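# Got a predicted structure plus its sequence, pasted below:
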Amino acid sequence: MLLKLALVGASVLVSSLAARRFGHAVGGTIAGLPMIAGTITGFVLLQETPAQVSAIALATLACLPATVAHVICFAWCATRWRWGAALVAANGVFLALGAALLALRLPPAWAAALALLSPVLGSRAMPRLPLSPAEVTIPRVELACRVIAAMVMAWLIMRSASVAPAGVSGLLLAVPITGNVLPCFTLPRHGAAATAALLAGFARGLFGFAAFFVALRAGLGWASPAAAYGLAWLTALLAALALRRDRDAAAAGAASPRLDPRQ
């Protein structure tokens, strides 16, 4: 248990340090990747049968659109409310939509397609707020508080997932731990624009999250659990590289001067 919590804390620390070094959007993208859920799934894979883990992966994919809705709700609420109200509203949306998606029992192919599509659509639904370039300062005390908050949430999730049915476990694994922790610290210190940039990056990172669980479930059907788990991480990393390339291309296009058609 201590090792699991340490890995969760390390992932939150890496995301926070990336935000401090490269900006809120990059930190959010790293946070959206399956740094926590993937780690927890690896431990579950050691304890449960491949069929059980495949069922959990499918339930996680089915709930992923609710995670995207959580991110969108938090970002828009952050433009008007304080972090506490935004946190409550976003998690309320997540739980309601997640439960509804589980009740629908979508076919596996539909659940996977919707999980891959929702981060793309979600990133386009985020508020576009002007964000002036500035150094991202995160004091050490705040870094420690972020890590502790994430570890407490992860502990609650792991304790609950170990005794819950597959559907509930999938819903719990889809809870955006960093998507709850990071914006709660970003909003009061850096404002709504920085929070929106962070969560927009988080939405992009969720594409890698979805790719991880799609590849894991597919791999468990024909490969050993270890090979399927490795394939899932490779797929997530390739998705992250694709996101980085797309982001760099978009930034280069925005920075390039446009020609006047009258010239």
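Right, received. Where do you want to start? What you see is a predicted model, and the numbers here were worked out from it, not measured in a lab.
# from here on, contacts and neighbour counts on C-alpha atoms
Noted.
# residues near residue 72, how many?
24 (other CA atoms under 10 Å).
# residue contacts, the nearest residue to it once chain neighbours are set aside?
Computed as CA to CA, 6 or more residues apart in numbering, the closest residue to residue 72 that is not its neighbour in sequence is residue 126, at 5.9 Å. Contacts for residue 126 (CA atoms under 8 Å, 6 or more residues apart in numbering) come out as 72, 75-76, 196, 200.
# Turn those residues into JSON lines, including secondary structure.
Formatted as JSON lines, those follow (DSSP: H, G, I helix; E, B strand; the rest coil):
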{"residue": "72", "secondary structure": "helix"}
{"residue": "75", "secondary structure": "helix"}
{"residue": "76", "secondary structure": "helix"}
{"residue": "196", "secondary structure": "helix"}
{"residue": "200", "secondary structure": "helix"}
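# Which members of those are the farthest-apart pair?
Greatest spatial distance in those: 76 and 200, 11.1 Å, computed using CA to CA.
# Same drill for those two, tell me which one is more crowded.
Taking other CA under 10 Å, residue 76 and residue 200 do not tie; residue 200 has more neighbours (29 against 19).
# which residues does the more buried one contact?
Residue 200 touches 25, 28-29, 71, 123, 126, counting by CA under 8 Å, 6+ apart.
# okay, pairing it with this:
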Amino acid sequence: MLLFKLGLVALSVMLSTLAARRFGHRVGGALAGMPMIAAPIMAILLIDQGVAQVRAIALATLACLPATILHIVTFAKAAARFTWPVCLALALGGFLVAGVALAAVQMPPWAVCLVAVASPAAGLWHAAHHSGPPARAGVPRIEFGLRIAAAVGMAAAIILGADAFPPAVSGLLLAVPITGTVLPCFTLPRYGAAATASLMTGFLQGLHGFAAFFVALYWGLAAMHPAAAFCVALAAALGVALAMQAGVRLAQRPPA
């Protein structure tokens, strides 16, 4: 299971980097924000642990989503003034504080879902926006490999550490945005603050699909067969992602 999770992390970073090469930093970030890692893991958990446990995990993931948004926004804002180690420290610090605070708040499921759905939109409103055209990222092969190695190493440390802590701490560790941490640390020193802001804005766009997946999965598992609920969740994530990209293209279209 550990090797499978690490393989998903590597695949996510690889696809996001290839998308950035071809379409620009924002598209790479949007792909990284989607549940490419979480969805296959949830499918396996549905088989191994059953509906009740998966619904609990889905709700816990949604409860931590505002902390993930804070992490992304903090890094994007700090990138205009600081180097990547400072940005990373500020982003992870904000994530931990928000995550602990959210864990202490007991909200009903409908409120957790509502806050989770609204969080990416709030993040987009606050984040720095890249106003120029989407430039391709000429990521050299050595950096390509380093991105994957850094992401896999971080994921392994988090997953192994989570097994040694209580459930509340484990849930917080597993909610750390791995691709949202590794990719900007490479993007900022090589491509600058504007490219980093574009990457993180795309990540926030992708997290709309992430939130839609877990909301649909949580409520779908209570009303239909697990396989059907999972397919509905995937369709919800894809539909929201396509709607977001259509909205971005519409907003970028010059006035007639």
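Now that the structure is in, tell me what you want to look at. As the structure is a computational prediction, the values presented were derived from the model and not from experiment.
# State the distance from the residue nearest to the spatial centre of structure 1 to residue 209 of structure 1.
With distances taken as CA atoms, centre = their mean, the residue of structure 1 nearest its centroid is residue 32 (2.8 Å). Separation of residue 32 of structure 1 from residue 209 of structure 1 (CA to CA, to the nearest Å): 7 Å.
# just residue 176 of structure 1 next, same as before
Distance of residue 176 of structure 1 to residue 209 of structure 1, given as CA to CA: 11 Å.
# Among the two, which residue is more densely surrounded?
Neighbour totals were compared for residue 176 of structure 1 and residue 209, and residue 209 leads with 33 against 25 (other CA under 10 Å).
# residue ranges for the helices of structure 2, please.
Along structure 2, the stretches classed as helices by DSSP state H are 2-23, 25-33, 38-49, 51-78, 84-104, 109-126, 141-162, 167-174, 178-191, 193-220, 226-252.
# Return the most buried member of the ones you listed.
Of the helices of structure 2, the one with the most neighbours on average (mean count of other CA atoms under 10 Å) is helix 25-33, at a mean of 29.
# matching residues in structure 1 for that one?
The alignment of helix 25-33 of structure 2 onto structure 1 (TM-score structural alignment) spans residues 24-32.
# what's in contact with the matching stretch?
The contact list for stretch 24-32 of structure 1 (CA under 8 Å, 6+ apart) reads 11-12, 15-20, 136, 178-179, 194-195, 197-206, 208-209.
# so how far does that stretch sit from its counterpart in structure 2?
The superposed stretch 24-32 of structure 1 is, by mean CA distance after the TM-score superposition for structure 1, a mean 0.8 Å from where its aligned residues fall in structure 2.
# same thing with stretch 231-238 of structure 1?
Superposing on structure 2 places stretch 231-238 of structure 1 at an average distance of 1.2 Å from its equivalents, by mean CA distance after the TM-score superposition for structure 1.
# do stretch 84-96 of structure 1 as well
On superposition with structure 2, the mean distance recorded for stretch 84-96 of structure 1 (mean CA distance after the TM-score superposition for structure 1) is 0.6 Å.
# List the contacts of residue 17 of structure 1.
Per CA under 8 Å, 6+ apart, neighbours of residue 17 of structure 1: residue 27.
# quick one: it from residue 140 of structure 1, how far?
Taking CA to CA, one finds residue 17 of structure 1 at 10 Å from residue 140 of structure 1.
# circling back: let's have the contacts of residue 126 of structure 1 in TSV, adding distance to residue 166 of structure 1.
Output for the contacts of residue 126 of structure 1, formatted as TSV (distance: CA to CA, whole Å):
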residue	distance to residue 166 of structure 1
72	26
75	30
76	31
196	32
200	29
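# correct me, but residue 114 of structure 1 touches residue 65?
Yes: assessed by CA atoms under 8 Å, residue 114 of structure 1 is found in contact with residue 65 at 7.1 Å.
# Pretty sure residue 170 of structure 2 sits against residue 160.
No: counting by CA under 8 Å, residue 170 of structure 2 stays clear of residue 160, with 9.6 Å between them.
# wait, residue 70 of structure 1 sits on residue 97?
No: applying CA under 8 Å as the test, residue 70 of structure 1 and residue 97 come out as separate, 9.2 Å apart.
# list residues touching both of those two?
Listed contacts common to residue 70 of structure 1 and residue 97 are nil; contacts here mean CA under 8 Å, 6+ apart.
# need the contact list for the spatially closest residue to residue 111 of structure 1 that is not a sequence neighbour.
Distance criterion CA to CA, 6+ apart; nearest residue to residue 111 of structure 1, sequence neighbours excluded, is residue 62 at 5.1 Å. With contact set as CA under 8 Å, 6+ apart, residue 62 of structure 1 has these partners: 98, 101-102, 106, 111-112, 114-115.
# can you check residue 181 of structure 2 too?
Residues in contact with residue 181 of structure 2 (CA under 8 Å, 6+ apart) are residue 88.
# ok, it to residue 155 of structure 2 distance?
11 Å.
# cool, residue 41 of structure 2 as well?
For residue 41 of structure 2 relative to residue 155 of structure 2 (CA to CA), the value is 14 Å.
# likewise residue 212 of structure 2?
Residue 212 of structure 2 is 24 Å from residue 155 of structure 2, by CA to CA.
# same thing with residue 213 of structure 2?
Using CA to CA, residue 213 of structure 2 is found at 22 Å from residue 155 of structure 2.
# repeat for residue 49 of structure 2
According to CA to CA, residue 49 of structure 2 and residue 155 of structure 2 sit 22 Å apart.
# Ok, residue 182 of structure 2 next?
Relative to residue 155 of structure 2, residue 182 of structure 2 is positioned 10 Å away (CA to CA).
# What of residue 242 of structure 2?
Distance, residue 242 of structure 2 to residue 155 of structure 2, using CA to CA: 28 Å.
# same deal with residue 143 of structure 2?
Going from residue 143 of structure 2 to residue 155 of structure 2 by CA to CA gives 18 Å.
# Confirm for me that residue 228 of structure 1 is in contact with residue 214.
No: counting by CA under 8 Å, residue 228 of structure 1 does not reach residue 214; the two are 10.5 Å apart.
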